[in-house]
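A.B. asks: the following comprises the amino acid sequence and a computationally predicted model.
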Amino acid sequence: MTKAELVEKMATDAGISKTAAAAALNSFVDSVTKALKKKDGKVTLVGFGTFAKLRRKARKGRNPQTGEAIKIKAGNVVKFRPGKKLKDSI
């Protein structure tokens, strides 16, 4: 499902305009992004799941084309853990 399809679905389900649905979706995405930027960033939506920021350590990897060893820098990643309702519905 693309963002446009999601906006259309939200608009029809909620009985609002596509513009309002797009604004709501953009606000949600912005809010989750800001929350994850914090030091211990975490967003929990009961029944749906949890978005959490994790720190990935630096590690060694390989270039698949040449087989040459490379260094992969440390960085932050976002992990999503589905909630019980979401797991059960799938």
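C.D. replies: Perfect, thanks for sending it.
A.B. asks: use CA for all of it now, contacts and neighbours both
C.D. replies: OK.
A.B. asks: so which other helices or strands are in contact with the longest helix belonging to the chain?
C.D. replies: Counting by DSSP state H, the longest helix found in the chain is helix 18-37. Applying 3 or more CA pairs under 8 Å, 6 or more residues apart in numbering; DSSP states H and E, we find helix 18-37 packed against helix 3-14, strand 42-45, strand 49-56.
A.B. asks: check it against this one:
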Amino acid sequence: MIKSELVQVIANRNPHLYQRDVEMIVNAIFDEITEALCESNRVELRGFGAFSVKNRPPRTGRNPRTGEAVEVSEKWVPFFKPGKELRERLNEA
């Protein structure tokens, strides 16, 4: 599902809201999550999961074409840990 499909589903489930308002709400939620992660804060959505950032230290990697050693710099990457409720729903038989 892409963001526009998410907006459409929410708008269809809430006919009293305009689609442009739903789009603004979805964008605001994503912006707040992004801002929190940029500040190294954890974002927890109960029943869904938690977003956080993890540090990947610098390392020596390999160029897959040439096999040459390449220095990979330190970076921060987003990390998602699904919540118990989400895991249970995914694993229902």
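C.D. replies: Sure thing, it's come through. It should be emphasised that the depicted structure is a prediction, and the values quoted were computed from it without experimental measurement.
A.B. asks: tell me the counterpart of Lys75 of structure 2 in structure 1.
C.D. replies: Under the alignment defined by TM-score structural alignment, Lys75 of structure 2 corresponds to Gly75 in structure 1.
A.B. asks: its match reaches Lys57, doesn't it?
C.D. replies: Yes: Gly75 of structure 1 lies in contact with Lys57 (CA atoms under 8 Å); the separation is 6.8 Å.
A.B. asks: any buried residues in stretch 14-25 of structure 1, and which?
C.D. replies: By 16 or more other CA atoms under 10 Å, the buried positions in stretch 14-25 of structure 1 come out as 18, 21-22, 25.
A.B. asks: for the spatially closest residue to Lys73 of structure 1 that is not a sequence neighbour, what are its contacts?
C.D. replies: Nearest residue to Lys73 of structure 1 in three dimensions, chain neighbours excluded: Ala58, at 4.7 Å (CA to CA, 6 or more residues apart in numbering). Residues in contact with Ala58 of structure 1 (CA atoms under 8 Å, 6 or more residues apart in numbering) are 71-75.
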